[in-house]
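Visitor: okay, predicted coordinates and the sequence, questions at the end:
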Amino acid sequence: MRAEDILPDDVDTGEFASTVIRKGTVAAFLANAATFSDPGAASAARAIAEHHILEAVPALRALGLFDVMEVRDPNLRHWIADWTGVGRSEG
């Protein structure tokens, strides 16, 4: 499967698991994760990245991203879990 099989070039959003998701959501999450993990990032930039990460989590969950991948940065992984419950072990 290719990206255009999911969302053609002329389509900017799709509905997955009853959630409307914009094209670019995963790329934006990765950019914000890089800012979050950058020790040299300004506190204002990090705060904006944190806000956008939390906004993206429901879409990423609807896409099934967290079912097949784990956030490698332990600080980011734990921070997401603390705020959203994503990535917490059950049992």
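Guide: Alright, I've got the coordinates. Numbers count the residues shown, from 1 in each chain.

Visitor: drop to CA atoms for contacts and neighbour counts, all remaining ones
Guide: Noted.

Visitor: which SSE is immediately downstream of the host helix or strand of residue 14?
Guide: Per DSSP states H and E, residue 14 falls inside strand 13-16. Past strand 13-16, further along toward the C-terminus, the next helix or strand under DSSP H and E is strand 19-22.

Visitor: buried set for that next one?
Guide: By 16 or more other Cα atoms under 10 Å, the buried positions in strand 19-22 come out as residue 21.

Visitor: which other residues reach that strand?
Guide: Strand 19-22 is contacted from outside by 12, 13, 14, 15, 59, 62, using Cα atoms under 8 Å, 6 or more residues apart in numbering.

Visitor: got another, please set it beside the one above:
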Amino acid sequence: MKAEELLPDNQNQVTINGQEIRKGSIGAFLLNCKTVINLDKNSNEYKTAMSNIKEQALLLEKIGLFEVFEVKIPEIREALINS
């Protein structure tokens, strides 16, 4: 399946396993994950990114992303386990 078959250009969201997913959800999750790698854990930017990661992860878990992909960044993996 190609991306445009799942979510055509004229459509901004899709429902998977009863969960509405907006275009860009997985990309935003990945960018937030990459962002926290180089940030001071006490910074507001780090805390905001981690908050976004946890919120996005709940959605991505519901569609089964973590059944096929493992989070390798230890602090993110730990945060997801504890949330």
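Guide: Okay, I see it. Note that this is a predicted model, so its numbers are computed, not measured.

Visitor: about what we covered before: please indicate which of the contacts of strand 19-22 of structure 1 are buried?
Guide: Those of the contacts of strand 19-22 of structure 1 that meet the buried threshold are 13, 59, 62, by 16+ other Cα under 10 Å.

Visitor: quick one: the last one and residue 23 of structure 1, what's the gap?
Guide: I take that to be residue 62 of structure 1. Counting by Cα to Cα, to the nearest Å, the gap from residue 62 of structure 1 to residue 23 of structure 1 is 14 Å.

Visitor: do the same with the first one
Guide: Counting by Cα to Cα, the separation of residue 13 of structure 1 from residue 23 of structure 1 is 6 Å.

Visitor: common neighbours of the two, please.
Guide: Common neighbours of residue 13 of structure 1 and residue 23, using Cα under 8 Å, 6+ apart, are residue 7.

Visitor: could I get the full set of helices for structure 2?
Guide: Assigned by DSSP state H, the helices in structure 2 fall at 3-6, 25-37, 44-62, 65-68, 74-81.

Visitor: and the first one, how far from structure 1 on average?
Guide: In other words, helix 3-6 of structure 2. Helix 3-6 of structure 2, aligned to structure 1 and superposed, deviates on average by 0.7 Å (mean Cα distance after the TM-score superposition for structure 1).

Visitor: likewise the second one?
Guide: Taking mean Cα distance after the TM-score superposition for structure 1, the mean distance separating helix 25-37 of structure 2 from the aligned residues in structure 1 is 0.8 Å.
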